[in-house]
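Colleague: below: sequence and its predicted model.
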Amino acid sequence: MTPSPPRPAASAPAAPGPSAAGRAPDRGERARVEVFGIRHHGPGSARALRRALEEYRPDAVLIEGPPEADDLVSLAADPGMVPPVALLAYSPGRTPSPDGAEGTGRQAAFWPFAEFSPEWQALRYALGAGVTVRFCDLPAAHQLAQRQDQQAPGTPPDGDGPRPAAERPAEQGEAPGIRLDPLGWLAQAAGYDDAERWWDDVVEHRRDGPSPFPAIAEAMTELRARLAEPPEPERGLDPLPPGYLRREEQREAYMRRTLRRALKDGYERVAVVCGAWHAPALLEKVPAARDERTLRGLPKTKVAMTWVPWTHGRLAGASGYGAGVRSPGWYHHLFTSGDRPVERWLTEAARLLREEDLHVSSAHVIEAVRLAEALAALRGRPLAGLDEVTEAVRAVLCEGNDLPVELIRRRMTVGERLGSVPERTPMVPLQRDLRAEQRRLRLKPSAIDREYDFDLRKPLDLDRSRLLHRLRLLDVEWGVPQEAQGRSKGTFRESWTLLWRPEFDVALIEAGVWGTTVREAAAARAEAAAAQATALAELTSLAERCLLADLGDALPAVMRALADRAAVDSDVAHLMAALPALVRALRYGDVRGTPTGPLRTVVDGLVVRVCVGLPPAVTGLDDDASREMLGRIDAVHGALSLLGDGGHTDRWLRTLRGLADRDGDRAVHGLLEGRLVRLLLDAGRLDDAPARMARAVSVGTAPDRAAAWVEGFLAGGGLLLVHDDDLLRLLDGWISGLPGAAVAVVPPLLRRPFGGYAAAERRAIGERVRRLRGGAGPAAPRDDHGGEDNGEDGVDAGRATAATATVLRILGWEAPA
């Protein structure tokens, strides 16, 4: 496996030593303050930090993080707080105006914690030991204010926590500077060409031995000192965003201010836990007045803080998280496995593969362990790492197949763990209402895709469906209906795929301005959307969603807007596009018990207007426009069949019959005419379909129009040809009698309808043709004068009879004796 790029710079571990800040602190000062530079989300750092804190026994712990969260620290000790979790800072924003416009300027950021995060272990140690714990990074009020005009460096697009640019790995192929990738420099000095592998070997895979913090702190101090030496500029250029160095200076100034305040409050032994890059700066002698000048005049915004569940997948660097790791599931395993982590990992991988009905025995596991350990020994590693374990899995457990390896990567290496927060966590009312609904409906959030089939005739399943549809109106896509993917089409059954993502909590917080319950907020959001909608299709979709969500309070406003828009829209294409969704909504109303009187009035008006406007709309269409119109006609025809209204169906079929009867210059495009004849034939409104096809494919009709007519007629399925011998014989005779010039044109045009048939239908049509011919093969092609065509190459079909008979015998087309 190819190793991932080096880890972010500020995530390297460090700690204060005699040279941690380029000087030797006196004995009394070192006794009062210890700075532990760590790597974010590193199991080795977390394990070493826990041991160091137990040895140092501080009476105050300062942790890199937003100080607004100090009041939430006690929740980390609650049994209901199960990592991975994240601190969420958000700007409350403005309440929507009466016209439905939403407030602007809303910001949010996350500070994630896993069980193997050193900051989480520092929190749990402090709470367990009963000592004071505070966060010491630049307040979120300042960080979010800075992000309003410019995205904070290192923050991925979805807001996964503000992290400095130095915590991002260098781009492949560039020469990273010290600030951007200090781990790469340290790995190079140690003789490694991969910073990730070096870090795992010296820190993450360590279980015993001396603390790594003093040595890494000394290295970080040296690297920072090299940055300050003008004669020796660093190799390469740091691609730092504008203002990055200024913001880092502000962060470190605020950390020093918090440290001074803790000492002033009388704490005798203070432990500071921060990213390794910052550790030397916190022990540097900087005048307080200088830090105050650095922090003066910072922009500020109103923020609120809370805890939210997180997932291992969102801790992965592949998710875009600036301080992410490539294998959170593997790191969790290293941290929680007391002994023999390789054996336990491979055993779990074997169990996962057996659950997928793949044959994996205990002998496979034993051989995989031996291979992983042998690879580690050959590469000089203290413990088989993820690369060695993955290679052993691929070679032994998966026998070289990459597909099950990808399953293990997704389910184990990255992991699908979803954390939880206790009930007393601060939440907006909308979040609490959703949690109550989840308990009532027995729908538990999960980081794994879960499939649900709802029977809408059952009250529990009906309420579940309504909840998920209401959440979709609030842009919380917890559930995705499979009907949207082209699957379920029943009116009383629904299939859903449920997957909870952490950002849904932000969406719920933002949606809290619409109401305190999910139903109330969804109704208010629907009314606002109806007031702003300008397209008829948008309003019909909104009406359908309101019926699915059982939002009777919002439906009148949506229907008024829909009726007003439909009354002034003269585009038949828009009316035809809107009708199927409204008919589906009527059917949903029948099953769900939702009143649909106003919606029925709109549907009645649309059917009449479509029937009146369709004849002029299909006149003079080219090939592309005809194909688009064919789709609309099919959709309206299917919708009216679903509606089951005899009056509307009769009016529609009369309109189609009028279009199909056109001839001469008024005739519609061949594709449409063929489709109209087929629809009328299926509806029992036509008894001369063979005669119409005979005229459409006659010698006097242009081959391209005849092919288009046949394509339209055959669209939607080939069973008609299987059961109607007259039509099949007519079609076979037309194709067999095509003139030589048309042979190269017509068959490709017919490939589209026949290619869309199921294999069983095509096979049945072929068998039917063979029986109609009495078992003989295809008829000989004819020339333009009705005689046998010798072809352009001069082949005489009569002389080729013997060869033809042999080929037909091989193909099974030999005529019966």
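Modeller: Great, that's in hand.
Colleague: contacts, neighbours, all on C-alpha from now
Modeller: Noted.
Colleague: isn't residue 331 right up against residue 114?
Modeller: No. Here residue 331 does not reach residue 114: they are 9.7 Å apart, not a contact under Cα atoms under 8 Å.
Colleague: got a list of what residue 148 touches?
Modeller: 105, 107 (Cα atoms under 8 Å, 6 or more residues apart in numbering).
Colleague: how close does it get to residue 295?
Modeller: According to Cα to Cα, to the nearest Å, residue 148 and residue 295 sit 18 Å apart.
Colleague: go on, residue 228?
Modeller: 22 Å.
Colleague: between those two, tell me which one has more neighbours.
Modeller: Taking other Cα atoms under 10 Å, residue 228 and residue 295 do not tie; residue 295 has more neighbours (18 against 11).
Colleague: name the nearest residue to the more buried one, sequence neighbours excluded.
Modeller: Leaving aside its sequence neighbours, residue 295 sits nearest to residue 250 (Cα to Cα, 6 or more residues apart in numbering; 6.1 Å).
Colleague: over to residue 114?
Modeller: residue 84 (4.3 Å).
Colleague: who's in contact with the residue nearest to residue 295?
Modeller: 138, 291, 294, 295 are the contacts of residue 250 under Cα under 8 Å, 6+ apart.
Colleague: so the first one sits against residue 257, correct?
Modeller: Going back to what we said before, that points to residue 138. No. With contact defined as Cα under 8 Å, residue 138 does not count as touching residue 257 (10.1 Å).
Colleague: those two: which is more packed in?
Modeller: Ranked by neighbour count (other Cα under 10 Å), residue 138 and residue 257 place residue 138 first, with 23 against 18.
Colleague: ok but the more buried one is inside a strand, no?
Modeller: No. Assessed with DSSP: H, G, I helix; E, B strand; the rest coil, residue 138 is coil; it does not lie in a strand.
Colleague: next, the buried residues of the helix or strand harbouring residue 728.
Modeller: Using DSSP states H and E, residue 728 maps to helix 725-736. When burial is assessed from 16 or more other Cα atoms under 10 Å, helix 725-736 yields the following buried residues: 727, 728, 729, 730, 731, 732, 734, 735.
Colleague: now the fifth one: how far from residue 778?
Modeller: Counting by Cα to Cα, the gap from residue 731 to residue 778 is 13 Å.
Colleague: another structure for you, compare them:
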Amino acid sequence: MDNVNVFGVRHLSPSSSYHLLEFLEKIKPTAVLIEGLYDANEHISSIVNPKNKAPLAILAYTESLPVKTILYPIASYSPEYQALVWANKNNVHSSFIDLPSDVVLMLDAIEVKKDEESSQEESKSNKTYIYNKNSLYERIAQIYDEPNYETFWERNFEHNLDLDSYRNMMNEFCMQMRQLIEESDAVHDRKEYARNLIREAFMRRQIKNTIEAGHKPEKIVVVTGAYHVSALNMKLSPMSDDEIKALPRTKTNITLMPYSYYRLSSQAGYGAGNKAPFYYQLMWECLIKGDLERLPALYFTNLVRDLRKAGTYRSPAEVIEGVRLAKSLTYMHKGKIPTLIDLQDACSVCLGQGKKSVVAESMMRIEIGTEIGHIENGVSQTPIQDDFYRKLKELKLEKYKSTVAQDLVLDLRENRRVKSEKLAFLDLKRSEFLNKLEFLNIDFAIEKKSSQDRASWKEEWILKWTPESEIQLVEAVLLGNSIEFATAFKLDEELKECEDIAEASELILKACKCGMSKAVDDARKLVQGLSADAEDFINITKTLKNIYQVISFGSLRKVDTSNLIEIVEQLSLKLNLLMIDSCNCNDDKAKEMVKAMAYIDSIIQDNDIELDGELWIEKLTELSDRDDRNPKLSGYAAGILLEKNRMSEQQLSQEISRRLSIGIDVDLGAGWFEGLASRNHYTLISKLIILEKLDEYINSLEDEEFCSALVFLRRTFSSFSPEHKRSISENLGKIWNINNEESEEEVLKALEEIDEESFADLDDFDFGDI
């Protein structure tokens, strides 16, 4: 039993895979045992299936709430993957031998609970633990004069091409690292140490079982993280039957899923990942071809190809110089092959011309990569995948599961030309299904947003399937075993955490479009509860908008919305009472207030719900008369009243004279006019009195005041169409007693003079600070 071959690796290491394959060919084992979830053995055949493509990941998750997960990503250059592929190719027994997922996740739950209890005790006793596991790695990098630990590892291990040297260095290095970590007094190390003892005892038991099954120790190769090599010495006791039975467990499910290099990278938050998955794939390709020295050139050519796609051209001479510089940098560190950081520095100098920002985006793509794994349909599918494909077939959407984007137009109304109820509401069910996918962040269906605020019977979608969509679908199983359950769970969770009335109303709308009646009612109750304390005019308007859109569906979506009418009435009353105070705001807030007021007015004009229109007119009239509110909003209120014939021409003339008169601050006057004109362009054109008063006002301004007013006036008229501007010039002709051609020429001449003066002022302008 002492003769078992234990091969220490680093996860996601191309060099580990390279030397492991050499070692396997040398030993010719009859059994290959691999550190990995014991209950994932049923998925080995799928992992090595040539129709499936790495990167892949083994996902395990608990059946009970809250859902806990563990993830084991596998790249094409992972030692574990290469060991499985070699075993399959040579008809050799292979097996994962680490703790099963039900034990791992239960141990995680126990540790989390103990951590919470410890933190509570620490807060009581004012004790804190200062622990930084990375400090040891940082110290190693400093000793070897490397910028970081990853560069130290790459230079000393990834570039070591001698099998015996690599194994000896790896085992010795990791054994000493383990000793240093185990001697640490940090509480986190104690827990990790205890966890490792359990894992290693379990793995020793699986090695023992393999020997008892008839495999000779010297014909067994154990592939494990180098940290565990010294502990898999079979002189140590394996775990007994009683100890295995005593292990804490929880119910779990386990599946195989496609994965992506971005998710594999440490940038996406994966702790055991690396910063450059695709770079290491390039390294792996060079290693298996026996030409690692080709890596710098391969890196540069891939980078230049990406730059060219983005429109940045770099010559072959610059690539050659870049490779030479990278080699020179590595020689300074007594290395033979440039590391990633050497290549990055050389790229910044030779391809970025001294600026890393020029090549940073391309470097990121080349280092991380866009590779996404693939798994054949029906292989290791989760319940939610089964439900998804069943729904695709049921809703006749199978042809849309394509990598080519396709448009789908839905008519949510009942189709009376068919006999079956299932077909009559087919598009409605499709809509609910696609809305659920969108809510679950599964990027298969994207709705084309309508410019209309109100709901309608028509929906337009863009459907496109990608491997990333498959990953998102698998991850959704953490929320539920079907699309329906996952949507219900997510809606419920978001409602529990929601404390904002507008966000709660958005959940009403989402739940309605997903066909989730219970969630609609739960969200309605939440909105009612939050409405009592709500005082933000903009937020309440957003709430009103969302709820009114749901009501506008009527019976179209088969969701009872009768209980929502009372909320709309309450919110409408509240908005009327809050409006005057809310209009005491700055210009930035005024822009939002204008949109909110426009929407409220459109709802009150609608006959679907009887709201207090007279109270709204009363508040608009009060706002229009107020001088102590934002002038743009007072002007906008006047514009609404004018549009509704609630302001006579005499009242309008008096108001313009009051607002646009000498003695009134020009910013206030011009701001008020901007609000008035922004409501309805036609009103400004049709009411000659407005332009007459404006003409008088402008002529009364001093030069400095005119320049200040000009900002508002140009902003006001910039949104007018050419036809509207032509009509204004005609009306100005009437005021100035000139014909249409002369008035238009006068207006254009004045604008040209203003533009020329503006450009002349730029001659002496200092652009250095921009």
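Modeller: Ah, there it is. Here the structure is a predicted model, which means the values were calculated and not measured.
Colleague: TM-score for this pair?
Modeller: TM-score for the superposed chains, counting by TM-score structural alignment, normalised by the length of structure 2: 0.73, backed by 700 aligned residues with a Cα RMSD of 5.5 Å.
Colleague: residue 315 of structure 1 against residue 325, yeah?
Modeller: Yes. Residue 315 of structure 1 is within contact range of residue 325, at 6.5 Å (criterion: Cα under 8 Å).
Colleague: now do the strands in the stretch 51-200 of structure 2.
Modeller: Ranges of strands within the stretch 51-200 of structure 2 are 56-62, 69-74, 93-98, based on DSSP state E, counting those that start in this stretch.
Colleague: also the stretch 251-400 of structure 2?
Modeller: Remark: strands assigned in the stretch 251-400 of structure 2 by DSSP E, counting those that start in this stretch are 252-258.
Colleague: who touches residue 596 of structure 2 in this structure?
Modeller: Counting by Cα under 8 Å, 6+ apart, residue 596 of structure 2 touches 538, 541, 542.
Colleague: do the same with residue 707 of structure 1
Modeller: Taking Cα under 8 Å, 6+ apart, one finds 697, 746, 749, 750 in contact with residue 707 of structure 1.
Colleague: swap the cut-off to 10 Å and go again
Modeller: Counting by Cα atoms under 10 Å, 6 or more residues apart in numbering, residue 707 of structure 1 makes contact with 670-671, 674, 696-697, 701, 713, 735, 745-750.
Colleague: now do the SS call for the residue nearest the centre of structure 2.
Modeller: The centroid of structure 2 falls nearest to residue 441 when counting by Cα atoms, centre = their mean (9.0 Å). What three-state DSSP gives for residue 441 of structure 2 is coil.
Colleague: what sits closest to it if chain neighbours are left out?
Modeller: Spatial nearest neighbour of residue 441 of structure 2, chain neighbours left out: residue 472 (7.2 Å); criterion: Cα to Cα, 6+ apart.
Colleague: residue 51 of structure 1 contacts residue 118, doesn't it?
Modeller: No. With contact defined as Cα atoms under 10 Å, residue 51 of structure 1 does not reach residue 118; the gap is 11.1 Å.
Colleague: what would the strands of the stretch 51-200 of structure 2 look like in a markdown table with distance to residue 480 of structure 2 and mean neighbour count?
Modeller: Formatted as a markdown table, these follow (distance: least, Cα to Cα, whole Å; neighbours: other Cα atoms under 10 Å):
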| stretch | distance to residue 480 of structure 2 | mean neighbour count |
| --- | --- | --- |
| strand 56-62 | 11 | 22 |
| strand 69-74 | 13 | 19 |
| strand 93-98 | 27 | 23 |
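Colleague: export those strands to CSV and append columns for distance to residue 600 of structure 2.
Modeller: Output for the strands of the stretch 51-200 of structure 2, formatted as CSV (distance: least, Cα to Cα, whole Å):
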stretch, distance to residue 600 of structure 2
strand 56-62, 47
strand 69-74, 47
strand 93-98, 63
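Colleague: closest to residue 332 of structure 2 out of those?
Modeller: For the strands of the stretch 51-200 of structure 2, the distance to residue 332 of structure 2 is smallest for strand 69-74, at 34.6 Å, taking Cα to Cα.
Colleague: figure out which of the strands of the stretch 51-200 of structure 2 is closest to residue 297 of structure 2.
Modeller: Between residue 297 of structure 2 and the strands of the stretch 51-200 of structure 2, the tightest spacing by Cα to Cα is seen for strand 69-74, at 26.5 Å.
Colleague: which part of structure 1 matches the closest one?
Modeller: Under the alignment (TM-score structural alignment), strand 69-74 of structure 2 falls on residues 108-113 in structure 1.
Colleague: mean offset of the matching stretch relative to structure 2 (after superposition)
Modeller: Its matched residues in structure 2 lie on average 0.8 Å from stretch 108-113 of structure 1 after superposition (mean Cα distance after the TM-score superposition for structure 1).
Colleague: quick revisit: what do residue 331 and residue 114 of structure 1 both touch?
Modeller: Common neighbours of residue 331 of structure 1 and residue 114, counting by Cα under 10 Å, 6+ apart, are 41, 42, 43.
Colleague: helices - which of those land there?
Modeller: In this view, these that belong to helices under DSSP state H are residue 43.
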